[in-house]
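> Predicted model follows, preceded by the sequence.
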Amino acid sequence: MPPVILPQTPGLWGHRPLQVFLWARGFSKFSSQILTVAVGWQIYDMTSSALALGMAGLAQFLPTAVLVFVAGHVSDRYDRRRLMQLCQLIEAVIALFLAWGSYEGWLTVPQIFAAVALFGVAAAFESPSTAALLPAVAPTGMLQKATALSTGVFQLAAITGPAVGGLSYGVSAALPYAIMAGFWATAAILNGGIKIERPVSARESPTPGALFAGLHFVRNNPAILGTISLDLFAVLLGGASALLPIYARDILQTGPWGLGMLRGAQAVGALLMTGFLSRHAIIDRVGMRMFQAVIVFGVATVIFGLSHTLWLSVLALAVMGAADTISVIIRVSLVQLATPDEMRGRVGAVNFLFINASNQLGEFESGMMAALLGAVPAVVFGGVGTIAVALLWMKLFPALRDLNRLE
């Protein structure tokens, strides 16, 4: 099927399909960020158990790990907009269930775990469809800037969503879930209004070869394999965010307000870099720029690990967020541009699994290292390890290192 050329527009914000897509993504991600705060606080309030908090995260991650390859194939086989709508409507119904149970007082911890697992199932199908739809709504030749805007939307949700979740939970345990339900329903309605001229053309039967085609595609493409695996190990080793409560109380000697500053610093740095890249795309030497960003991320992690001053720690975290954003935007743009449209769902599913695994395992690795060595050595080790991996990957993946332009 020949590619359909989208009409040129004066700018990204003049392109209506992208506008609608970003608004829908924003409402969905905002709800997801509220969810993490509301569920975590409610479970801990009901159980006073750190293990129960860990089990909640595991309950959400396991369905993703089990269903991710099926979800990627479904995303390539059916209309991605309708899949996103269906997932968001299911999420809205689950949120309403939690709101009802919290308001009436009959909600139990096992019921919350079951709801969280269903959120994980919905996310497993929604995320690959969202990632695969972005190239279809971005104006021709502006995918990198559109990716930057999409990343910025996520960062805004990461900054404001937890605050809204905490404040609304203080009013009523049911209120954050009600807000989530309204936002997910709004996202579903918006996705129904996305108009694109490039329908999904893949209609492969769900054979084992088709299900795992995304994994084979990534393995056989050195540049994509290099960028996804680099991000996996960089996040796995550089998971300093899991230790922020220890740094805030025991090392920097601050209170909850200091922890809030530390948690927001990385997202603020990411948001500022997103705004810059949405106007000034990286034109050449993109592979080397990605490696440089990962090395800067590692150096900033070491500085944060050694810092005993709040302002320096906040600055280091902001630099980490900005460097990570450069890496993310290059990775997402490279994966999308190098992947045929009929494969984007399955390749996006592999990418989603790698990123989710690195976030979850990165927090686990940081916690284990901190328990064995202490918080400061654990963070410094992670930063040095990140730099070492970037230097090693430059040797192992010359195709990625020498990549000049995102075509």
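Right, received. Where do you want to start? Numbers count the residues shown, from 1 in each chain.

> Going by C-alpha atoms from here, please, whenever you check contacts or count neighbours.
Noted.

> Which SSE is immediately downstream of the helix or strand containing residue 259?
Per DSSP states H and E: residue 259 is located in helix 256-279. Going down the chain from helix 256-279, the next helix or strand is helix 286-306, by DSSP H and E.

> which helices and strands does that following helix pack with?
helix 310-338, helix 375-396, helix 398-401 (3 or more CA pairs under 8 Å, 6 or more residues apart in numbering; DSSP states H and E).

> does residue 106 sit in a helix, a strand or a coil?
Assigned by DSSP: H, G, I helix; E, B strand; the rest coil, the conformation of residue 106 is coil.

> what's the burial count for it?
Residues lying near residue 106 (other CA atoms under 10 Å) number 10.

> can you check residue 192 too?
Residues lying near residue 192 (other CA under 10 Å) number 15.

> The one 3 residues further on too?
Under the neighbour criterion other CA under 10 Å, residue 195 is assigned a count of 15.

> just the helices and strands packed on helix 286-306: most buried one?
Here the criterion is mean neighbour count by mean count of other CA atoms under 10 Å, and of the helices and strands packed on helix 286-306 the winner is helix 310-338, at a mean of 22.

> Against that first model, consider the following:
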Amino acid sequence: MANKKWKKEFYTLWSGQAFSVLSSSILQIALIWHLTATTQSAFVLSMASLAGFLPNAVLGMVAGTLVDRMNRKTVMVVADLFIAAVSLMLVVVSWNSELPIWFVIAVLAIRSVGTAFHSPTISAVTPLMVPTEELTKCAGYTQSLQTIGYMVGTAFAGILYPILSISNMVFLDVAGALIASGTVMAIKIPHLEKPAATKVKTSLWQEMKYGYVALRQEKGIFALVWIASAFMILYSPINALFPLMSLDYFRGTTLQASLAEIAFSIGMLGGGVILGILGGIKNRGIGIPFLIALMGASISISGLLSENGFWVFTFLCITMGLSVPFYNGPVTALMQEKILPEYLGRVFGLYGSIASFAMPIGLLISSSFADSVGVNKWFFLSGVLIIGIAALCLIIPSIRAIDKEVK
């Protein structure tokens, strides 16, 4: 890391990404609202959600392997521009007729293909630019920028959707992609010189296997990946169930339901900022389980509240959000530190796939459980199980000692 200008390069990169996240959030929310207003169909919304994550989940490892084969700077630019170009198809189709529902869903799916390439690339590029000791802090800043982008994007979508057409929102998305691509092209990303052994021509399947082997050799990281999948199965439905807790269990208003969502986002933003400034708990083998347990305790206590406990629930939502960056950031940084750079694309691709597949599994389990016994009881049970996952982290020796031998 001889480049003393790494901060300028990193913040330039992520300022562009912030514009991209903002504009993409505006369009994504607008498309969901368009489907809602047009169809009033829960099935269509489910299909749209499936289209948004399934390609990323299925292609994650393959896309990550291809990322490791190619110039990562080029991949980021092409992926951003590809997503924008796909969005422009909405404008072309809407010129002649109303947007068909199937076409909107198809666009969401194809955009997800671009994301499958973009997400592991930027995670793999970061350790080439940032000193190892700063990776956790940078993960905090990254989390903050993404949270701000999603929060502001959702708010802007609410303001702009009644005023602007979908076509105009597409042009915002294209502008965000162009800004993001411009910042990537403007910075210098260190060239990844691959070892001679990796230059031997191999098949895509062999390279995927090598990536898995590289992950498997890091026992602590390998264990954390599967811990993360179990955590995501329990955690991912919580946001989806916030409205049910607010409206049905606490008998609140739509304003109160929005406040719970905002409180969670504020917690995430605050956690990201604190992580960026302080760098998190130094002993990550202890810190990660502690933050998982904090999340679990907040969720579990929420399930024990009386029907008059909405404001306590709102405070607990802040605590839940606060713990997210302190879990995600250190896990990401550890992977960037311990996995050789030439394997990072496929490792982050695999990690993204596992997380994406865990989400629908969790939603399927939670929806059936919450409907039959009550959403508050699901909060309590899932919180207890998340605390159990934290305890499991402490039991696994390779996780406890994960900071002992950082490469």
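Sure, I can see it. Computed from a predicted model, the values in this text were never measured in an experiment.

> can you give me the offset of stretch 72-81 of structure 2 from its chain's centre?
Distance of stretch 72-81 of structure 2 from the chain centroid (CA atoms, centre = their mean, to the nearest Å) equals 19 Å.

> scratch that, stretch 242-251 of structure 2 is what I was asking about
Counting by CA atoms, centre = their mean, stretch 242-251 of structure 2 comes out at 25 Å from the chain centroid.

> Switch the helices and strands packed on helix 286-306 of structure 1 over to TSV; also include distance to residue 278 of structure 1.
Listed next are those as TSV, based on distance: least, CA to CA, whole Å:
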stretch	distance to residue 278 of structure 1
helix 310-338	10
helix 375-396	25
helix 398-401	23
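
> Can you say which of those helices is nearest to residue 128 of structure 1?
Distance to residue 128 of structure 1, taken as CA to CA, is lowest for helix 310-338 among these, at 11.4 Å.

> Okay, angle between that closest one and helix 286-306 too, please.
150 degrees (axes from the mean of the first three to the mean of the last three CA atoms, to 10 degrees).

> Give me the next element, helix or strand, following helix 310-338 of structure 1.
helix 344-373.

> what range in structure 2 does that following helix sit on?
Under TM-score structural alignment, helix 344-373 of structure 1 corresponds to residues 344-373 of structure 2.

> And for stretch 52-62 of structure 1?
Aligned by TM-score structural alignment, stretch 52-62 of structure 1 falls on residues 44-54 of structure 2.

> Contacts only, for the spatially closest residue to residue 58 of structure 2 that is not a sequence neighbour.
Once flanking residues are discounted, residue 58 of structure 2 sits nearest to residue 353: 6.5 Å by CA to CA, 6 or more residues apart in numbering. When contacts are counted by CA atoms under 8 Å, 6 or more residues apart in numbering, residue 353 of structure 2 touches 56-61.

> Residue 227 of structure 1 now?
Counting by CA under 8 Å, 6+ apart, residue 227 of structure 1 touches 331, 400.

> average distance between the match of helix 344-373 of structure 1 and structure 1?
When structure 1 is superposed, stretch 344-373 of structure 2 averages 1.8 Å from its matched positions, counting by mean CA distance after the TM-score superposition for structure 1.

> buried set for that stretch?
By neighbour count on 16 or more other CA atoms under 10 Å, the buried set for stretch 344-373 of structure 2 is 344-360, 362-363, 366-367, 370.

> returning to that earlier point: gap between the residue nearest to residue 58 of structure 2 and residue 346 of structure 2?
Distance, residue 353 of structure 2 to residue 346 of structure 2, using CA to CA, to the nearest Å: 10 Å.

> Heading C-terminal from the top helix by length along structure 1, find the next helix or strand.
In structure 1, taking DSSP state H as the definition, the longest helix is helix 16-47. Where DSSP H and E defines the elements, the next helix or strand beyond helix 16-47 of structure 1 is helix 50-77.

> Next, the mean deviation of that following helix compared to structure 2.
Following superposition, helix 50-77 of structure 1 is found to deviate from structure 2 by 1.3 Å on average (mean CA distance after the TM-score superposition for structure 1).

> helices or strands up against that helix?
helix 16-47, helix 109-137, helix 208-211, helix 344-373.
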